[in-house]
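Asks: Sequence and predicted model, in that order:
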Amino acid sequence: MASSRSLALALLFGLLSCYASVVPSLASSHGFLQCLSAAIPKPLLHTQSSPSFTSVLVSSIRNPRLFTPSTVRPLCIVTAINASHVQAAVVCGRRHDVRIRVRSGGHDYEGLSFRSERPEVFAVVDLANLRSVRVNGKAATATVESGATVGELYYAISKVSDRLAFPAGLCPTIGLGGHLSGGGFGMLLRKYGVAADHVLDATLVDANGKLMDKQAMGRDVFWALRGGGGESFGIVLSWKVKLVAIPPKLTMFRVPRSVDEGAVDMLTKWQEIAPALPEDLFIRVVVSKQVAEFQSMYLGTCDTLLPLMRGRFPELRLNRAHCREMTWIQSVPYIYLDSTATVEDILNRTTSMDTFNKATSDFVHRAIARDVWVKIFAWLVKPDAGIMIMDPYGGQIGSLPESATPFPHRAGVLYNIQYMNFWSADTDGSAQTRWLKDFYAFMAPYVSKNPREAYVNYRDLDLGRNVVVGNVTSYTAAKVWGDKYYKGNFKRLAMAKGKVDPHDYFRNEQSIPPLH
C-alpha cells in the first residue's frame, strides 16, 4: 500500500507544483487518499497509479473529444457499490479540500462528470455499479439507482408489464442519474411530459455526507433535483418514479423525405401541426443534408393512425406500408438503434469511441417561414455540416407551469432543436465546430429570445462558464448560462443550493451557485 501511494504522489507532483496556489496541497491530497483507503475496499479505489485507472476512467466516456492527453484527470475514481462508499468520498473530500465529481452514464455533453477544465485536484465517484432497478407493477412505480441506464430501466419495466412505461429518453446508454437531473424527454413527451415530472422521491448524499430522502431534504431541494442539473446539490443515489400507462401495441414509423420530394413544405407544415396533434401522436424530425426523416410513435393502431394523418398531415403521404405495430419496449431499439436490433440490445452499455461530437440546442416559439427552411437546407449541405434533431412539444408538456420543476420549457414552445456535428480522429474538428457555431448564429432570429433558451441535458460550455470568487461560484457570472437553461427558475435553484450546499462544495464549470 505504501509503495502504491508513493507512486500516486509522484505522478501528481508535477501537476500540483505548477498549480499550488489554486489546488489543495500535496499533503491534503495524500491525506484524502489515506482517508478513502481506510473507508473503502481497495478494489473500489482506483488511483492514478492503479493498473485499472485508465480502463475505469474511459469505461463510460461517450465522446473522445473530451478525453485527450491534456484532459485534467481525477486524482482517483471511487466505483461505489453502496451508499457508505459515496458518503466516505464526500466526508474525506470535505476534510481534505478535494472536490468530488459524479458520473452515472457518462453522457454529459461536456464531460464535466469526469474531467475539469480548470487545473484542480478532484476525485470522481462513479455510480455505474449502483444500478439496481426494482419495479412495482401493482403500484406502477420503480425505484432505480442513478447508475442504471435508461435501457436497463425500460427492460426491467417490460419484464413486469406490457402496459407500463417510463417517459424518458431515446438513448439506452444514458445514466438515469444525470438524465433525471436535467429533465429527460423522449417520444412520450407530449403524452406525459418530462421524466423529472414523474419523480416521487430521491435519496441524496449532501455536502456533509448525510443521507436524505424527500422529507429530510425539504421541498426546495427536492424541487431542485428534478431538472436542476446534476452535481450541484449533492449526489443522488436513487430515485423513486411513477410509471405511466401505455397500450399493449403501438404504431411506429420512419419516413424519409428529400428536398426533391417536398421536405421544405413538409417541415413548414410540421412545425405548426406537430405540437397541436392529439397527445397520443409524437412526430420528431431528424434533418441531415437534403433529407428530413420523420420518426413517430403513436399510442394506437395503424388503422386509427392513417385517417388521422390523412386529415392532419397529408403532405407526408403516410401509407400502411410505413406502419410498424409493436410493443413499447420494441420501439426503443427501433428508433434509436436500427430495425434489426433486439430488445436485449438496449442493455449494451458500450459506446464507440471512434466519433467525436459537439452539440448545442434551441427552443422555437414561432413557426419558421418557408424561405428560411430553404436557407437551412443550404446550410446542411455545406462541407463539414452537421444535423438537426427536432422534438415537438404541446400536449402534456405544456400543462404544467414553468415553475413546476426547474425544467421551464413548456407552454408556448413549438419544438426543441438539437444541433450536432461529428468528426473522426483523423481531423481536428475545427471545421465542424465552426459550422456549428456559425449555424447557431444564423438561427438566432428564428428561435427564442431574452433569454435564448437551451436544454441543460444538451450542455454547452459555449453558453457560459462559472467564475469562482472568494472560493464560491459567482451568481452573476452563472446567470449568463443559467437563465438560458432555467429561465425564471434559476434564482430559486441558487437559493436551494444555498440551503443544501452553502459553501459550494459540489461545483463544476456549469453548476448552480449558492445564493443566501
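Replies: Cool, the structure landed. Numbering: from 1, shown residues only.

Asks: When you work out contacts or count neighbours from here on, use the C-alpha atoms and nothing else.
Replies: Will do.

Asks: Can you classify the residue nearest to Trp223 when sequence neighbours are not counted as helix, strand or coil?
Replies: Ranked by C-alpha to C-alpha, 6 or more residues apart in numbering and with sequence neighbours excluded, the top spatial neighbour of Trp223 is Thr405, at 6.1 Å. Secondary structure of Thr405, reduced to three states by DSSP: H, G, I helix; E, B strand; the rest coil: coil.

Asks: Pull the contacting residues for Thr405.
Replies: Contact analysis of Thr405 by C-alpha atoms under 8 Å, 6 or more residues apart in numbering lists 196-197, 223-224, 226-227.

Asks: and with 10 Å instead?
Replies: With contact taken as C-alpha atoms under 10 Å, 6 or more residues apart in numbering, Thr405 is in contact with 183, 194, 196-197, 222-228, 486, 489.

Asks: how many other residues sit next to Cys18?
Replies: Applying other C-alpha atoms under 10 Å, we find 11 residues neighbouring Cys18.

Asks: now Pro445
Replies: Neighbours of Pro445 (other C-alpha under 10 Å): 9.

Asks: what's near enough to touch it?
Replies: Contacts for Pro445 were tallied using C-alpha under 10 Å, 6+ apart; they are Ile368.

Asks: As a check, name the ranges of all helices in the stretch 151-300 of the chain.
Replies: In the stretch 151-300 of the chain, the helices defined using DSSP state H, counting those that start in this stretch lie at 176-182, 189-192, 214-217, 219-225, 263-273.

Asks: will you turn those helices into TSV that also has distance to Gly398 and mean neighbour count?
Replies: Listed next are the helices of the stretch 151-300 of the chain as TSV, based on distance: least, C-alpha to C-alpha, whole Å; neighbours: other C-alpha atoms under 10 Å:
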stretch	distance to Gly398	mean neighbour count
helix 176-182	17	27
helix 189-192	8	24
helix 214-217	25	14
helix 219-225	18	22
helix 263-273	15	21
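
Asks: can you redo the ones you listed as CSV with distance to Pro64?
Replies: Below are the helices of the stretch 151-300 of the chain laid out as CSV (distance: least, C-alpha to C-alpha, whole Å):
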stretch, distance to Pro64
helix 176-182, 19
helix 189-192, 30
helix 214-217, 37
helix 219-225, 28
helix 263-273, 33
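
Asks: Next one for the comparison:
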Amino acid sequence: MAITYSFNFKSYIFPLLLVLLSTHSSATSTSIIDRFTQCLNNRADPSFPLSGQLYTPDNSSFPSVLQAYIRNLRFNESTTPKPILIITALHPSHIQAAVVCAKTHRLLMKTRSGGHDYEGLSYVTNSNQPFFVVDMFNLRSINVSIEDETAWVQAGATLGEVYYRIAEKSNSHAFPAGVCPTVGVGGHFSGGGYGNLMGKYGLSVDNIVDAQLIDVNGKLLNRKSMGEDLFWAITGGGGVSFGVVVAYKIKLVRVPTTVTVFNVQRTSEQNLSTIAHRWIQVADKLDNDLFLRMTFNVINNTNGEKTIRGLFPTLYLGNSTALVALLNKDFPELGVEISDCIEMSWIESVLFYTNFPIGTPTTALLSRTPQRLNPFKIKSDYVKNTISKQGFESIFERMKELENQMLAFNPYGGRMSEISEFAKPFPHRSGNIAKIQYEVNWDELGVEAANRYLNFTRVMYDYMTPFVSKNPREAFLNYRDLDIGVNSHGKNAYGEGMVYGHKYFKETNYKRLTMVKTRVDPSNFFRNEQSIPTLSSSWK
C-alpha cells in the first residue's frame, strides 16, 4: 500500500520567512550600530575619547542609563521605542562627532538635557526610524560672576543647581525660571522658561545674553558667530530644531534679601468660585513684585463628597506687612492675614514653592531625584477674557465628573506685557490674563490605563474651549502636547508644522522660525514630531 505525504507549503514557508526577516533586521541594526560607533571613535578628539560614553542595548548599563532621565513613565513601557545607542557626552567634541556621523549614516538624533519633555521627545520617537540619544547630563558646569551679574550654564545642569550656585555667591541675586529643581536647563531655556519671577523680569529667554550651539555642520558657535536670527530662534523657539545648545549665558536679576511666601487653601464651601472670579479680574494687574498662582484639584470634604480645593501659592519680593496691605487693597476676597505669611530668603522660597518642608537644607536643590515619578499628561491654554463666577462653578462641576484633574492658573501681566510678542519666538505677551496648565497624574502602568487618563485630560481641555484663546487656540512650547499637531516631515511638512506652530508661536514668529531653519539646517537633520520644518519640505 502506497503511503501519501501531505505537505503544507504555507505553514512551512511563512514562519521561515519571519525568522529570516527578523534575523536580517537584527543583523542590519547591529551593522548600523557598528558603523556608527566606528565613525564616532574615528572622529572623536584623542584628548577626549568617546569609548567609555557609548551604550548600546547589549550593554548591561543601557537600561539604567536610558531610564535615569525618563521623567514621564508613560514612556517607560516595554512597547516604547528604544534608541540604538546612548552617548553620555562629556565634552562638546562628543556632540560634534555625533552630529557629523549621524548625518553620514542617516540616523535620527535626540538630545536630552533633563528628560522633562512632556511627550518624551528627547528620548523617544513615534516614527519607525532608528535613532540615538545624546545625553547631556554630564555637561552641567555653572560659572557665576556676581561682578558681571551673569552666569554661563551648560545645558545639562538643572534649575535647582543653577539656583544653588547663584545663592552660593549672593543672597540678593536670582534667575527667572521654573519651580521644579530637576528640570534641565537646555530644554527649559530654549522653549521660553517661566517661573514666579516672570511678573518682575519676564521669561528665562528675556534674560539670556549669549549661547553656545553646535550646528548641523558640527561647528561650535556663539551668539556673534551664529548671528542674531539663530540666537533669536534658540531663545524660545526650541533649540532642538536648529542644533544642540551646549550652554547659555544668563543675566542674573536682583531680589531682596528677604521675600515673603504663603500658600493659603480655600474650598468650594468657602466661596471659591467668587475668589477665582476675582483672581481672574486682577491677576494680570497686581504689583510686579507679586506672583500669585491659583490651582484647583478635586478632594473629598468632611462628608466624603467631592469638592474643589483651591491653592494659592505666592511669592512676594518684599516683607509680609507690605504684602498683606497690598492684598487687602487689590484682592481682599482671598482673606490673607499676616499669620499666613512666612519671610525667608529667595533661595529658601524656591524650596517652599516646590513643596519641601520648611527648614529643608538648600542642598536639596542639588538632588536629581524627582519628588514624584509617574505617568502623566499635561496640556496648556491661554486666558484672554475674564471668567464669570458661574463659569468657574461649571468648570468645577466638570472637574468632579472626571478623574485626577488639576488646573493651574499662572498670572501674566507685569513685565510680560511690556515685551513685544516678536522679541522672542514666545509670543504670549500683552493681552493674556493667565496661562492654564492641565495636569493629570496616575499610578497604573500600561497602555490601557494611559489611554483612559489621556481621555480624561482631553475631555477637560475640550470643555474649556469657551473660556480660552481662539484662532489659534494658543499653547506653550515648554508644555509639549502632541494632541495639537504632529509633523511627519513629508511633502506637506510646512503645512503640518503650521498646525502646532501657530499655536506655539503665532503666525509671524512661526514663519520667521521656518526661514531661520531653512537657512541653518536646509536638509532638516534636526527634527522631531513637533520641530520647526524647512520651507522646502522633507528630510533629504
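Replies: Sure thing, it's come through. Since the structure is predicted, the reported quantities are computational estimates derived from the model, not experimental observations.

Asks: Can you pull the TM-score for these?
Replies: Once superposed, the chains reach a TM-score of 0.94 (TM-score structural alignment, normalised by the length of the first structure), with 498 aligned residues with a C-alpha RMSD of 1.7 Å.

Asks: if we can go back for a sec, which one of the contacts of Thr405 of the first structure is nearest Glu509 of the first structure?
Replies: Distances from Glu509 of the first structure to these, taken as C-alpha to C-alpha, are shortest for Gly228 (14.6 Å).

Asks: surely that closest one meets Ile512?
Replies: Yes - here Gly228 of the first structure reaches Ile512: they are 8.0 Å apart, a contact under C-alpha atoms under 10 Å.

Asks: re earlier: now check the second structure for the residue matching the residue nearest to Trp223 of the first structure.
Replies: Under the alignment by TM-score structural alignment, Thr405 of the first structure pairs with Lys424 in the second structure.

Asks: For Leu290 of the second structure, see how far away that match is.
Replies: 24 Å (C-alpha to C-alpha, to the nearest Å).

Asks: so how far is Val440 of the second structure from Ile378 of the second structure?
Replies: Between Ile378 of the second structure and Val440 of the second structure the distance is 7 Å, computed by C-alpha to C-alpha.

Asks: what touches both of those two?
Replies: Residues touching both Ile378 of the second structure and Val440 by C-alpha under 10 Å, 6+ apart: 406-407, 454, 457.

Asks: Give me the subset of the residues you listed lying in helices.
Replies: Members of those lying in helices (criterion: DSSP state H): 454, 457.

Asks: of the shared contacts of Ile378 and Val440 of the second structure, closest to Ile87 of the second structure?
Replies: The closest of those to Ile87 of the second structure turns out to be Leu454 (C-alpha to C-alpha; 31.8 Å).

Asks: Tell me how far the closest one lies from Ile532 of the second structure.
Replies: Look at Leu454 of the second structure and Ile532 of the second structure: by C-alpha to C-alpha, they are 25 Å apart.

Asks: Give me the more crowded residue out of those two.
Replies: Set side by side, Leu454 of the second structure and Ile532 show more neighbours around Ile532, with 32 against 16, by other C-alpha under 10 Å.

Asks: The equivalent of the more buried one over in the first structure: what secondary structure?
Replies: Using TM-score structural alignment, the partner of Ile532 of the second structure in the first structure is Ile512. Following three-state DSSP, we place Ile512 of the first structure in the coil state.

Asks: Give me the distance from the helix ranked longest in the second structure to the chain's centre.
Replies: Ranked by residue count under DSSP H, the longest helix found in the second structure is helix 9-43. On the basis of C-alpha atoms, centre = their mean, to the nearest Å, helix 9-43 of the second structure sits 35 Å off its chain's mean C-alpha point.

Asks: quick revisit: can you put the contacts of Thr405 of the first structure in JSON lines and add distance to Leu15 of the first structure?
Replies: Formatted as JSON lines, those follow (distance: C-alpha to C-alpha, whole Å):
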{"residue": "Gly183", "distance to Leu15 of the first structure": "36"}
{"residue": "Val194", "distance to Leu15 of the first structure": "42"}
{"residue": "Ala196", "distance to Leu15 of the first structure": "39"}
{"residue": "Asp197", "distance to Leu15 of the first structure": "43"}
{"residue": "Phe222", "distance to Leu15 of the first structure": "38"}
{"residue": "Trp223", "distance to Leu15 of the first structure": "39"}
{"residue": "Ala224", "distance to Leu15 of the first structure": "35"}
{"residue": "Leu225", "distance to Leu15 of the first structure": "34"}
{"residue": "Arg226", "distance to Leu15 of the first structure": "37"}
{"residue": "Gly227", "distance to Leu15 of the first structure": "35"}
{"residue": "Gly228", "distance to Leu15 of the first structure": "33"}
{"residue": "Tyr486", "distance to Leu15 of the first structure": "36"}
{"residue": "Asn489", "distance to Leu15 of the first structure": "38"}
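
Asks: Quickly name whichever of these is closest to Ala477 of the first structure.
Replies: Nearest to Ala477 of the first structure among these is Tyr486, at 14.6 Å by C-alpha to C-alpha.

Asks: mean deviation of the helix or strand harbouring the closest one from the second structure?
Replies: Following DSSP states H and E, the helix or strand that holds Tyr486 of the first structure is helix 475-486. Its aligned residues in the second structure lie a mean 0.6 Å from helix 475-486 of the first structure after superposition (mean C-alpha distance after the TM-score superposition for the first structure).

Asks: Next, name the residue at the spatial heart of the second structure.
Replies: Closest residue to the average C-alpha location of the second structure: Asn478 at 3.9 Å, with C-alpha atoms, centre = their mean.
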